[in-house]
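# I need the structure of the sequence given here:
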Amino acid sequence: MSTASLGGTLPAGLAEDPAPGLPGLSRRRFAATATVLASGLTLTACSGGDGSAGSPTSHSTLRMGQFWPPVSLDPAKAGGESLFYLNPAYDPLIHRAADGSLQPRLATSWRYLGKGNTAFEIKLRAGVTFSDGAPLDAEAVQRNIAYFKKAAGQAAAFLAPVSRVEALDEHTVHLGLSQPHPLLPALFTQDYFAGNLISPRALADPGRLASRTCGAGPYMLAPAETVMGDHYTYVPNPRYWNARDRHYGKIVIKVLPNENTALAALKTGQVDVISGSYAIAAGAARAGLKVASSPNIVMGIQLNDRTGKLSPPLRDVRVRQALNYAVDREKITKALLGAYGTPTDQPAVPGQDGHNDTVFYPHDPLKAKQLLTAAGHADGFTLPVVIPSTPAFPGEIAQAMAADLEKVGVRMRITAKEPTSAAQEITKYPASTMGWGALPVYFMGRGLWLRDAVGMNPFHSSDPELERLDRQAAAADEKTRAGLDRDIVRRVVEQAWFLPVCLSPVFLFHRDSVRIEVTRDRPFPSLVDWRPAADPGA
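This is a model prediction of the structure:
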């Protein structure tokens, strides 16, 4: 899941350079969409022309280097790798600020109606138009939700409970839900795509959205200055409702798939900001560059075959728990990530939803051997694991884990495949790389451990107690849900469906000419919140 994601939970091949915010739950599609659409009046109205229209007072250009190109520029079909490419052109209904607070954007207010989290109201900002001139109104929200659900992208699973969308008046929308959903405000932020509203005119021909933007954000894509898969140029949207809060005259995102090349470009001033991994963090710091990190990628191995279909020993919870006791998380994290990593045996980040202040599986090889013996596997067994061949980190962590498991008699047989194949073939292996963003517990359940989870529960494992706790938490008020979320995470850990090792950070490296306000243990702020350091408001 990139990611995120659910922008997002991240897919297995994404650990070394995930998109910040990480909202994504589906497995990563690595090939960039490069659909070339015929040009015409309507397309030009959505995306920009020559970049001259509506330029703000500031004529500075923000230049970013990003490891991955977007799978698609369509918010309903994009993954976590596309977040930075969508931020400039699509204002969300609700804006998640750097400190994690939710602030009005295209919606001016929102609230649940009654109890049980099954009815929700959105009040829209009046006077807003999309970049093609279409008005923002309740009907536009109706059409967007219908499109997002039909598109079957990362947001679709989270919108599934929405069974009715009613326009009460021009700027008021009521959502009716078939089952409780406690996180609709978060879902409609920039992090999970569903709030990134698309012009209803563009939805009449959605194929063009793969390579054009039709949003209500501060910028729009300039096709004449863009080469799909190489660089993407955004110019001011002259119809933007809040032009005073636009900080750059132009934004250019350059695809730089080699981290060392990206770092060199940053050092020499060819770009202002790059995303990257721990591998270049020390070099960036030595060069005097700014280093921002957020520890929210859970790395390790997924024990997918919990019923023992491919690997009979995994049917026994004692075996899965033994594997968790066998791994020395402190040692592996320090060796691979140094000061940037955090050892973990649970899928929740300290200070965020569901985290338990407990070490469930301290390193204890003797305990691991005892559990294996009690389960009838005193001599160990062979555990096939599939990992992506690139980037390097999934292989490095798998090898380190294999060394620990070998000491208790479990032999990991590691198969490295091209990333797309590795993601597609996880049903052929009892275990696979784990590398996904730590999301709110409600979202993680729908991507990772509920029976019908999208993407990362390939054998549709089910646990009645988990399902019961999830139903309770979904309908609970915020205070009650906090305790239930911790119970859910505890149950997941005790079932030992996963073998997490560390929280790997995501990084932004930037020059001091750019101001990026980062809050500890929170996702990175939207690209539109970045500003020149010389900006009076910075």
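# hey, let's count contacts and neighbours off CA atoms from now on
Noted.
# Provide the secondary structure category for Thr480.
Under DSSP: H, G, I helix; E, B strand; the rest coil, Thr480 falls in the helix class.
# could you report the separation of it from Asn117?
13 Å (Cα to Cα, to the nearest Å).
# who's more crowded, the two?
Asn117 (21 against 12; other Cα atoms under 10 Å).
# can you give me the strands in the stretch 201-350 of the chain?
Here the stretch 201-350 of the chain has its strands, by DSSP state E, counting those that start in this stretch, at 219-221, 231-236, 250-255, 273-276, 290-303, 342-343.
# which of these is buried the deepest?
strand 219-221 (a mean of 33; mean count of other Cα atoms under 10 Å).
# and it, what does it pack onto?
Packing partners of strand 219-221 (3 or more Cα pairs under 8 Å, 6 or more residues apart in numbering; DSSP states H and E): strand 231-236.
# got the angle between the strand it packs on and strand 250-255?
160 degrees (axes from the mean of the first three to the mean of the last three Cα atoms, to 10 degrees).
# this one as well, want them side by side:
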Amino acid sequence: MLRALRPFVLGATLALTLAYALPAHSAKDLTVGVSDNILGLDPTDLNDSVSLSATRLFYQGLFGFDENYKVIPVLAESYDVTDGATVYTVHLRKNVLFHDGTPFNAAAVKINYDRLRDPTLRLKRQSLLEAVDRVEVVDDATVRIVTKYPSAVLPNYLAHTGASIISPKALEQYGKDIGRHAVGTGPFVFVDKQADRLKARRNTQYWKPGLPKLDNVTIRSTPENGSRIAMLRAGEAQFIFPLPPEAAELVAKDPKLTTVKTPSIVIHYAALNTLKKPFDDLRVRQALNYVIDKDAFIRIVYNGYATPMDAPVAPGIAYYSKQNVWPYDPAKAKQLLAEAGYPNGFESEIWTFSNTLNSRAVQFLQQQLAAVGVRLAVKPIEAGVATDKLWGAKTPEEAQVRMFYGSWAPSTGDADWALRPLLSVKSYPPAMFNISYFHNEAVERALTQGLSTADPAVRKQSYDEVQKTVWDNAPWIFLSVDTLLAGRSKNLVGLRQQADTSLSYETADLQ
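Predicted coordinates for the structure are as follows:
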């Protein structure tokens, strides 16, 4: 620090001295460590939460969610809806530019929504707009969305990251390669994507004054838990997710770091392919639920930072309907297996994404199932091949998956999106994610009824029926609801994690 200047120093010398003495602007560069690779940058064509979260750097939709998971306007300023919830007139924000300098307007919304709805493109988030019949441009700042049936929940679907608005110019320029680029209206501009990292820089023409506060953001894919923790403790990353549960206290004791705990809508389950033996037998599926000690699973795998699933959806989801937790009863499990013709158990395999926590979870399942003679081979799969292995089968008969340990975060906050993509017959791959190949006519009727009405009482009745039927038919081993754990440098403020695991970078700052 320059404490004093000698009075005889000439003006030019004084200026030079001050230039050396005062600190230059220090770039605010944030590094975030995540557990899985980022598979692409087209939010309309992504399945996994890590990739979708990363696209929030660049993209926005007409609506979004606040910290309490309530729908708020983003690129929309407001909307009007008819009493029957079939016509939405959305008033758009003005003077917003895409990163390529082209204007955001009603035509851009129509182009994006028509693209997402196009069945020939088979975009993975197409079902978000299943209720939409047509999109009309009223004027530059107004768009009209007409639905096929009453849809009070449409704003929730438009708030999903998968319904983000991409620059029409970029869609035309990059075509099918748009997933390797990112041109939106968001707070950051795409710089580069490599196998293990994504780089973004500040959008200097962002429509919100004074934001973003960071200069650069790098997301680094670091599957190994120890490596992510080491990055955080060494200052190479300022935020890591997930934080391994066993490291929560270690991070909390570090004077430069803090542990962040966020209630979530993320469920963990093991899907059972109900079209393949022995999982086509209800008694077998019930037995597997009885043989897993859910409290021990949470204690050993998540160090206590979770709760047992007591419904097919998390308590934070609209129209959640509590069931009874499947009790731990190995004797009952053995009885059911014997009745189903498997007194000595059977052999199978379980797939899961390759990371430390998933490996620990499936090893726990392997040990528990061995107690009733079920011999389970663990098959880790890399995220990059999951699309083909899990969701690439053109027919149910082609599907190779037998069991899959995974998670689901229904990022609309509504029961329909929590259930339909995973449990409807219309959601068999490659359309969506029903890798249990579960099919129940009562569930189909109730899902259709719940989606096609604006009456809250009818929706509640519909989703109550779905959840009870699914619970009783056990297409999954129902396991846990997460408490999200992350590690953060104390000088990082304003980075918000949502209940579906996604990160909001807009107000993040390094102090």
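# TM-score for this pair?
Scored by TM-score structural alignment, normalised by the length of the second structure, the superposition of the two chains gives a TM-score of 0.81; 465 aligned residues with a Cα RMSD of 2.9 Å.
# count the residues that sit near the equivalent of Leu209 of the first structure over in the second structure.
Aligned by TM-score structural alignment, Leu209 of the first structure pairs with Ile178 of the second structure. Neighbourhood size, Ile178 of the second structure [other Cα under 10 Å]: 18.
# aligned to Tyr113 of the second structure, what sits in the first structure?
In the first structure, Tyr113 of the second structure lands on Ile145 (TM-score structural alignment).
# its match falls within a helix, correct?
Yes - assessed by three-state DSSP, Ile145 of the first structure belongs to a helix.
# tell me who's in contact with it.
159, 194 (Cα atoms under 8 Å, 6 or more residues apart in numbering).
# now do the aligned residue in the second structure for Ala89 of the first structure against Val189 of the second structure, distance only.
Taking TM-score structural alignment, Ala89 of the first structure has Phe58 as its aligned residue in the second structure. For Phe58 of the second structure, the distance to Val189 of the second structure equals 6 Å [Cα to Cα].
# and Ser359 of the second structure, what element?
helix 356-370 (DSSP states H and E).
# what's that helix packed up against?
Looks like helix 356-370 of the second structure contacts helix 282-291, helix 294-302, strand 347-353, strand 375-381, strand 403-408 (3+ Cα pairs under 8 Å, 6+ apart).
# ok, and what's touching the shortest one?
Which is strand 403-408 of the second structure. Taking Cα under 8 Å, 6+ apart as the rule, strand 403-408 of the second structure contacts 266-273, 348-353, 358, 362, 418.
# same check on the longest one?
Under the criterion Cα under 8 Å, 6+ apart, residues 272, 278-279, 326-330, 332-334, 336-337, 339-340, 368-369, 372, 473-478 lie in contact with helix 282-291 of the second structure.
# buried subset of those?
Among those, the ones that count as buried by 16 or more other Cα atoms under 10 Å are 272, 278-279, 326, 328, 330, 332-334, 336-337, 340, 368-369, 372, 473-478.
# which residues are in contact with Tyr79 of the second structure?
So Tyr79 of the second structure contacts 88-91 (Cα under 8 Å, 6+ apart).
# dump those residues to TSV, plus secondary structure.
Output for the contacts of Tyr79 of the second structure, formatted as TSV (three-state DSSP):
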residue	secondary structure
Tyr88	strand
Thr89	strand
Val90	strand
His91	strand
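# what residue of the second structure takes the place of Phe509 of the first structure?
That one, Phe509 of the first structure, aligns with Gly487 by TM-score structural alignment.
# is its match located within a strand, as I assumed?
Yes - the assignment for Gly487 of the second structure by three-state DSSP puts it in a strand.
# ok, it to Ser436 of the second structure distance?
Counting by Cα to Cα - Gly487 of the second structure and Ser436 of the second structure are separated by 34 Å.
# got it, and Lys490 of the second structure?
In terms of Cα to Cα, Lys490 of the second structure sits 43 Å off from Ser436 of the second structure.
# again with Pro242 of the second structure
26 Å.
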